[in-house]
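# sequence isn't available, so here's the structure alone:
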């Protein structure tokens, strides 16, 4: 309590609050531009933090990333072009709601859900950081392999197409993930002699292409006139949200808990949390057939999960100095520069600074609502611009985002190539979401599998020797075998019914 009281005057100073306000505007802008991720927003702030004290420096990063994660939902809902990877899981769902005239409902749900998920993650961060980080530290390559398998299994659930087409799309994503240098042998794979492919297919340009370029091509070749989405009544953003969260409160809690838990696992991040939360929401929903048609339930879960993961990622970062995601990896460097070496001792040597960071988390999620509301208000003016002007601008911003990842024109080539591939897939009924999931989790799956096999000396039983790995493995295998078991039971019932008849 003494440390908390000492931290209050460190945060509630005019210049600290002003820094947070400017960081909020910056984060909203970066997050709303496809390709300019929350990680990039954090990285761009690093040079400015050298001239700040520790508390305003960390406050700026926390605020900017929270805003950027939500801001990615705005182009996702209005144009089906997610601004950040964390928004990709439910961009199609939000856009389907927009086409039904429910843009305000989609964005309002995402905004409030993100704030609630972020607050929940912050409470967990403050109360349970040491205990939860210890659990995460017990994960080795065996556990991460099964975790990746569970994540890939979500492809079947996020897919609105047939399971076969969803599996084919997943395999396409996994194939793209194998491009580059072989993890164990160090030999180039599927690079066709192109040096830029040695580092693999960059995820951000590929994601931009699968959504932005594919959507642009769809609008170019379409012969029907598409009415622009309407967002005329700004205050309807909050209208009816009480009923939404009252009906789907279990999903809100589940998304917040799941997002925080996934965020605590080093290397996972908000994008994986959002995919898993959306898939789980569909699996447990009483109306799974509505998913993909503009159903708000999935947005409640996934919107809370991605901001919950943002807070959860700070648990291992602060307590053990292990980054939970790419954002906290950058922040750890800033903490070292500021003399706040992350680890157990920082709670003893600089407790007031740590509690100052906690307070900024609460403030960032509180100001997310008014600043996000203002961003939605500005977005409605964009909708009045003719589509013939909007899509070239979207393509231009997409090219900037794809180029900015590695400052290479090859990122634009990847974006355009994968965009054409995604367009052809969707035209033939193959969903894009499983391919993106395969591209995200493919390196994690392969890397942990190869390392685990080396550790186990080629013994597959090594994947079940550790308690957590055995539990995750059992859940994964049960999940994979469930469709086969259900099919066998269905056939047995049909056979017995025909025999009785």
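Now that the structure is in, tell me what you want to look at. Note that the structure is predicted; figures quoted are calculated from it, not measured.
# every contact and neighbour count from this point should use C-alpha atoms.
Will do.
# and after the regular element (helix or strand) spanning residue 381, which helix or strand comes next?
Taking DSSP states H and E as the definition, one finds residue 381 inside helix 351-382. As assigned by DSSP H and E, the chain's next helix or strand after helix 351-382 is helix 387-406.
# setting aside sequence neighbours, what's the nearest residue to residue 327?
Computed as C-alpha to C-alpha, 6 or more residues apart in numbering, the closest residue to residue 327 that is not its neighbour in sequence is residue 39, at 5.1 Å.
# what about versus this one:
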């Protein structure tokens, strides 16, 4: 273990890797600071660049860019009342209210410091939980993986959508996309319509880039680029008074970090869900709930800790089971496969040095956030003045080049543009795109484990419940499925009783 750890330090603290981390940090901070450019989009745009990198710097670039973008999304939220990333939307009104009261440095300082603390706590949970879960996962067969994937897809529908029906439709669209081509247990071409380009299936990276980057470019183009006005608020020393907040709200920091890590580990949830839940929990347990919404820092403290800790939490199921915790780790899983770091319980046995390197990068990225985040806050007004009518066409150009470079195929560019339009139409009509991505990533795994299990059991479905872990996961999945029906029946019963007792 010590030898692997030393080797990992050697890999991470190589000048080339450190240079990649620094550039990725600057890139992530910039992308997060520009309203409309999400952390997922930042990672999707990095994928073509990682083709030319060894595994450790490729993963380091993604980890660092994500952490930085999630934090820097707070900056336009605070100064413009336009969240830079969805993860910052939960407390945008709170931060902007503080800015109008002349407390911008307190709001931004809290967002920075407690993002770092939350990220470090989440990383500690990742380091301790992932190897332990991997030992348990070694006992998993196709029966357990089938139920686990099914449970993850089910949770994604209910957690990541206000409308479970729309989440369900979105998920089935992703599962249908995963069926295209010959990548199925029978090796039979499906939904190819005689097109040889579809025999290998639809490439994941063009789909990701299209749905997360091109859709944002389309949204900007259609909105005709509204001009943004920055609230002129003096930003002094953002670290002043932070120790006082740490002493005053230790329970909020810890609660937000644990909640964020837990929510991050749920498939399809992500940092934005974690931030909303943490903000709501903070208000629920606050001694001053009436101050929320008027420019009160307590909610920002807890939600900032939650959104960054969720990033590390999302890596737990991604590394151990190959099941993405959010859309960012869905992209990362694709890169891991390209770099021959196949996710699963054996990754800690076959590639221990790479895993230790990932853990070190998480710690380094969060520590690096303090000085670089401070500089970004100081330069915030300059970053927000970058003309988006120049920035968006450059992003589209990079998307096209990146999608083409994967297979040197113009067909992939068409896939990217098509899925960009699809994602835009879905989001405009309230259909979440996270379940679609999870369906694409996990569809093959679901089918493969189901077919393998049916062959092993000679078609006897009872075998899916015979093993203790499989039975537990199966019952849990069925309970999650039946919960909305039970809740609806209870509500009807209550309404009937009220009407009868009337």
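Received the coordinates, thanks. A quick note: this is a predicted structure, and the numbers were derived from the prediction, not measured.
# how alike are these chains, TM-score-wise?
After superposition, the two chains reach a TM-score of 0.69 (TM-score structural alignment, normalised by the length of the first structure), with 448 aligned residues with a C-alpha RMSD of 5.1 Å.
# got the contact list for the residue lying closest to residue 106 of the second structure once chain neighbours are set aside?
Closest residue to residue 106 of the second structure apart from its sequence neighbours, by C-alpha to C-alpha, 6+ apart: residue 238 at 6.0 Å. Neighbouring residues of residue 238 of the second structure by C-alpha atoms under 8 Å, 6 or more residues apart in numbering: 105-106, 108-110, 374.
# what's the closest of those residues to residue 263 of the second structure?
Nearest to residue 263 of the second structure among those: residue 110, at 21.4 Å, using C-alpha to C-alpha.
# the closest one touches residue 302, doesn't it?
No. Contact criterion C-alpha atoms under 8 Å: residue 110 of the second structure and residue 302 do not qualify, at 9.5 Å.
# now do residue 390 of the first structure against residue 366 of the first structure, distance only.
32 Å (C-alpha to C-alpha, to the nearest Å).
# just residue 197 of the first structure next, same as before
Taken as C-alpha to C-alpha, the span from residue 197 of the first structure to residue 366 of the first structure is 43 Å.
# higher neighbour count, these two?
The neighbour comparison of residue 197 of the first structure against residue 366 (other C-alpha atoms under 10 Å) goes to residue 197, with 19 against 16.
# hang on, residue 293 of the second structure in a strand?
No. Counting by DSSP: H, G, I helix; E, B strand; the rest coil, residue 293 of the second structure falls outside a strand, being coil.
# let me see the contact set for it.
93-94, 97.
# and residue 144 of the second structure, by the same measure?
469-470, 473.
# just put these in JSON lines and tack on secondary structure, distance to residue 148 of the second structure and neighbour count.
As requested, these are exported to JSON lines (DSSP: H, G, I helix; E, B strand; the rest coil; distance: C-alpha to C-alpha, whole Å; neighbours: other C-alpha atoms under 10 Å):
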{"residue": "469", "secondary structure": "helix", "distance to residue 148 of the second structure": "10", "neighbour count": "18"}
{"residue": "470", "secondary structure": "helix", "distance to residue 148 of the second structure": "8", "neighbour count": "22"}
{"residue": "473", "secondary structure": "helix", "distance to residue 148 of the second structure": "7", "neighbour count": "22"}
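# pick the one among those closest to residue 318 of the second structure.
Using C-alpha to C-alpha, the shortest approach to residue 318 of the second structure within these belongs to residue 473, at 18.0 Å.
# count the residues that sit near the closest residue to that closest one other than its chain neighbours.
Distances taken as C-alpha to C-alpha, 6+ apart place residue 147 nearest to residue 473 of the second structure, at 5.8 Å, with adjacent residues excluded. Neighbour count of residue 147 of the second structure, defined by other C-alpha under 10 Å: 26.
# surely residue 147 of the second structure meets residue 475?
No. Assessed by C-alpha under 8 Å, residue 147 of the second structure is found out of contact with residue 475, at 9.2 Å.
# which residue is the nearest non-sequential neighbour of residue 400 of the second structure?
residue 413 (5.9 Å).
# which residues are in contact with whatever residue of the first structure lines up with residue 311 of the second structure?
Taking TM-score structural alignment, residue 311 of the second structure has residue 306 as its aligned residue in the first structure. By C-alpha under 8 Å, 6+ apart, residue 306 of the first structure lies in contact with 69, 86, 114, 117, 259, 269-271, 273-274.
# run the last query once more with 6 Å
Contact analysis of residue 306 of the first structure by C-alpha atoms under 6 Å, 6 or more residues apart in numbering lists 259, 270, 273-274.
# again, but for residue 133 of the first structure
residue 316.
# what helix or strand does it sit in?
Residue-wise, residue 133 of the first structure maps onto helix 103-137 under DSSP H and E.
# tell me the first helix or strand C-terminal of that helix.
Helix 103-137 of the first structure is succeeded, C-terminally, by helix 141-158 (DSSP H and E).
# on average, how far is that following helix from the matching bit in the second structure?
For helix 141-158 of the first structure, the mean distance to aligned residues of the second structure following superposition is 2.2 Å (mean C-alpha distance after the TM-score superposition for the first structure).
# report the distance from that helix to the chain centre.
15 Å (C-alpha atoms, centre = their mean, to the nearest Å).
# now the helix or strand following it and helix 141-158, what's the angle there?
As assigned by DSSP H and E, the chain's next helix or strand after helix 141-158 of the first structure is helix 163-177. With axes from the mean of the first three to the mean of the last three C-alpha atoms, to 10 degrees as the basis, helix 163-177 of the first structure and helix 141-158 are set at 130 degrees to each other.
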